[in-house]
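Participant: here is a sequence with its predicted model. Questions after.
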Amino acid sequence: MTYQGVLKKMMTENAEQIQYYLDMNSDFLNVNQLLNKEISISFVKYECLNCHLEKPIYRQGFCKSCFFDTPNAGDWIMKPELSTAHLGIEDRDLAYEKSVQLKPHIVYLANSSNVKVGVTRKQQVPTRWIDQGAHEAIEIVEVPNRYLAGITEVALKEYVGDKTNWRKMLKNDIEDENLIAWREKLKKFIPDEAKEYFIENNSETHLNFPVIKYPVKPKSLNLIKTPNYTGKLVGIKGQYLIFEDETVFNVRANEGLVVAITI
């Protein structure tokens, strides 16, 4: 059976074991059901997630012109501290920016390869943590807009990391951390504008990924350089597919590629 569609990040459901789903246009695949099966992935063409034209993907699933035009790729996406909708100042599309930036946001600590600080909209908890491959996470601040979350993250990353080591995460080379203790340690570094939003009493969220076998030396599959790949799927973590030969494929990093998946 072959399924074809443009790659978008896998949708997830936080159950006893995280469930992963791929939207392949007219088909909807539960990726967990492919574990222990041999699958083939083939590159077919490009399709920009914004204009839907067959143009090379530049970043985040967009062609170059869309990346610099669509409000879905504004600088404030990656740098929340640049958000200006709370001031009524437009970046690319104020209505869109208000719809995203002026929603409750969470500043959190997550442990995927190490403890890191991050920002996400409240409605994206725990999806954001799943996408990062975090096995444990905790909310530390809940603020009414993206700007406050951004300046809090900037302040805290002076004292804690803000990046995930994807190889370490995929190897499951991790240690449990006391995130409540981390939260208390970082409390004093929260900017004055956000101090009132500190979350005093909550507990860690623990996440269980569907992995049969972790790779020792993960090697990343580049579908543009290797347009046809076949392997046995042995795990899913973050937005990565893990194969028995230690090849790993980052679905999110390949958004905008039309692929054929044969089972």
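Facilitator: Great, that's in hand. Numbers count the residues shown, from 1 in each chain.
Participant: from here on, just use CA atoms for contacts and neighbour counts.
Facilitator: Fine.
Participant: between the two ends of stretch 45-56, what distance do you get?
Facilitator: One end of stretch 45-56 sits 9 Å from the other (Cα to Cα, to the nearest Å).
Participant: element containing the closest residue to P227 other than its chain neighbours, please.
Facilitator: Nearest residue to P227 in three dimensions, chain neighbours excluded: F43, at 4.9 Å (Cα to Cα, 6 or more residues apart in numbering). Using DSSP states H and E, the element containing F43 is strand 38-46.
Participant: what distance do you get for the nearest residue to R59 once chain neighbours are set aside to V248?
Facilitator: Leaving aside its sequence neighbours, R59 sits nearest to F67 (Cα to Cα, 6+ apart; 6.8 Å). As judged by Cα to Cα, F67 and V248 stand 26 Å apart.
Participant: what packs against the lengthiest helix in the chain?
Facilitator: Ranked by residue count, the top helix of the chain under DSSP state H comes out as helix 146-156. When contacts are defined as 3 or more Cα pairs under 8 Å, 6 or more residues apart in numbering; DSSP states H and E, helix 146-156 sits against helix 94-101, strand 105-111, strand 115-121, strand 136-143.
Participant: alongside the first one, take a look at this:
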Amino acid sequence: MTYQGVLTKMETEFSHPIQYYLVFENDFINMNQLLDKTITIQFIGYQCLNCSLNKPIYRQGFCKSCFFDIPQAADWIMKPELSTAHLDIEDRDLDYEKKVQLKPHIVYLANSSNVKVGVTRKSQVPTRWIDQGAHEAIEIVEVPNRYLAGITEVALKDYVADKTNWRTMLKNEIVDEDLVEWRDRLKQYIPAEVLEYYIANNKETNIEFPVLQYPEKPKSLNLDKTPNYQGVLKGIKGQYLIFEDQTVFNIRGSEGYVIALSIA
């Protein structure tokens, strides 16, 4: 059976283990059902997630011209402390920025390769943690806008990591941490204007991923360099497919690529 479409990040369902769905325009696949099956991935072309043109993807699923123009790829996406909608100041599109920035946001701790701090909209919990491959996570503060979340993350970066080591995450070389203890330890570094939003009485969330075999030396599949690949699917973690031959494929990192996916 063969499916064809443009890649976007896998949809997830919080269960034990996490259920993953690859969604195309006219089809969707429950990827958990493909574990231990042989899958062929064939690169066909590009489709920018904004303009839909067959132009090389630059970043985040967008072609270069769209990336530097549309609000979905503005700097405040990756650096929430740059948000200005709460001041009624436009970056690229104030209406869009208000819709996203002026929503409840969470600052959290997640343990994927190590304990890290991050920011997400409240509506994206626990999806954000799943996408990062975190096996445990906890909320620290819940604030009314993205800016407050951003300045909190910046303040905490001096005391805890803000990046995930994808290789360590995929190899499952992780140590369980007491995230409640981490949360309480970091409280003293939260900016004064955010302290009222501190969450004092919550528990960490534990996440189980559908993985039969972790790679010892993960090697990343790049469709531009390897347009045809075949392998036995052994697991899914974060937004990565893990194959028996140690190959890993980052679905989210390949958004905007058009592929044919065949199942033996």
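Facilitator: Nice, thanks for sending it over. Given the structure is predicted, the values throughout are model-derived calculations rather than measurements.
Participant: need the helices for the stretch 151-264 of the second structure, in chain order.
Facilitator: Ranges of helices in the stretch 151-264 of the second structure, per DSSP state H, counting those that start in this stretch, are 166-171, 179-186.
Participant: mean deviation, the first one versus the first structure?
Facilitator: Following the fit onto the first structure, the mean deviation recorded for helix 166-171 of the second structure is 0.3 Å by mean Cα distance after the TM-score superposition for the first structure.
Participant: now swap in the longest one and tell me
Facilitator: Taken over the aligned residues, the distance from helix 179-186 of the second structure to the first structure averages 0.4 Å (mean Cα distance after the TM-score superposition for the first structure).
Participant: which elements pack onto that helix?
Facilitator: Checked by 3+ Cα pairs under 8 Å, 6+ apart, helix 179-186 of the second structure has strand 136-143 packed alongside it.
Participant: L233 of the second structure maps to what in the first structure?
Facilitator: Residue correspondence to the first structure (TM-score structural alignment): L233 of the second structure is matched to L233.
Participant: does that match touch N36 like I think?
Facilitator: Yes. Between L233 of the first structure and N36 there is a contact under Cα atoms under 8 Å: 5.4 Å.
Participant: which one of those two has more residues nearby?
Facilitator: A count of neighbours by other Cα atoms under 10 Å puts L233 above the other of L233 of the first structure and N36, at 27 against 15.
Participant: next up, the contacts around the closest residue to that one other than its chain neighbours.
Facilitator: Leaving aside its sequence neighbours, L233 of the first structure sits nearest to F243 (Cα to Cα, 6+ apart; 4.5 Å). Shown in contact with F243 of the first structure (Cα atoms under 8 Å, 6 or more residues apart in numbering): 231-235.
Participant: with E244 of the second structure instead?
Facilitator: Applying Cα under 8 Å, 6+ apart to E244 of the second structure gives the contacts 213, 215, 231-234.
Participant: which one of F67 and V248 of the first structure has more residues nearby?
Facilitator: Legend: neighbour count by other Cα under 10 Å for F67 of the first structure and V248, higher for V248 (25 against 19).
Participant: and that one, what pairs with it in the second structure?
Facilitator: Correspondence of V248 of the first structure to the second structure, assessed by TM-score structural alignment: V248.
Participant: roughly how far apart are that match and L53 of the second structure?
Facilitator: Per Cα to Cα, V248 of the second structure is found 27 Å from L53 of the second structure.
Participant: thought V119 of the second structure was touching A110?
Facilitator: No. Assessed by Cα under 8 Å, V119 of the second structure is found out of contact with A110, at 10.4 Å.
Participant: neighbour count for those two, which is higher?
Facilitator: Using other Cα under 10 Å as the criterion, V119 of the second structure and A110 rank with A110 on top: 29 against 24.
Participant: you'd agree the more buried one is up against W129?
Facilitator: Yes. Using Cα under 8 Å, A110 of the second structure makes contact with W129 at a distance of 6.8 Å.
Participant: any idea how far L22 of the second structure is from S83 of the second structure?
Facilitator: Going from L22 of the second structure to S83 of the second structure by Cα to Cα gives 31 Å.
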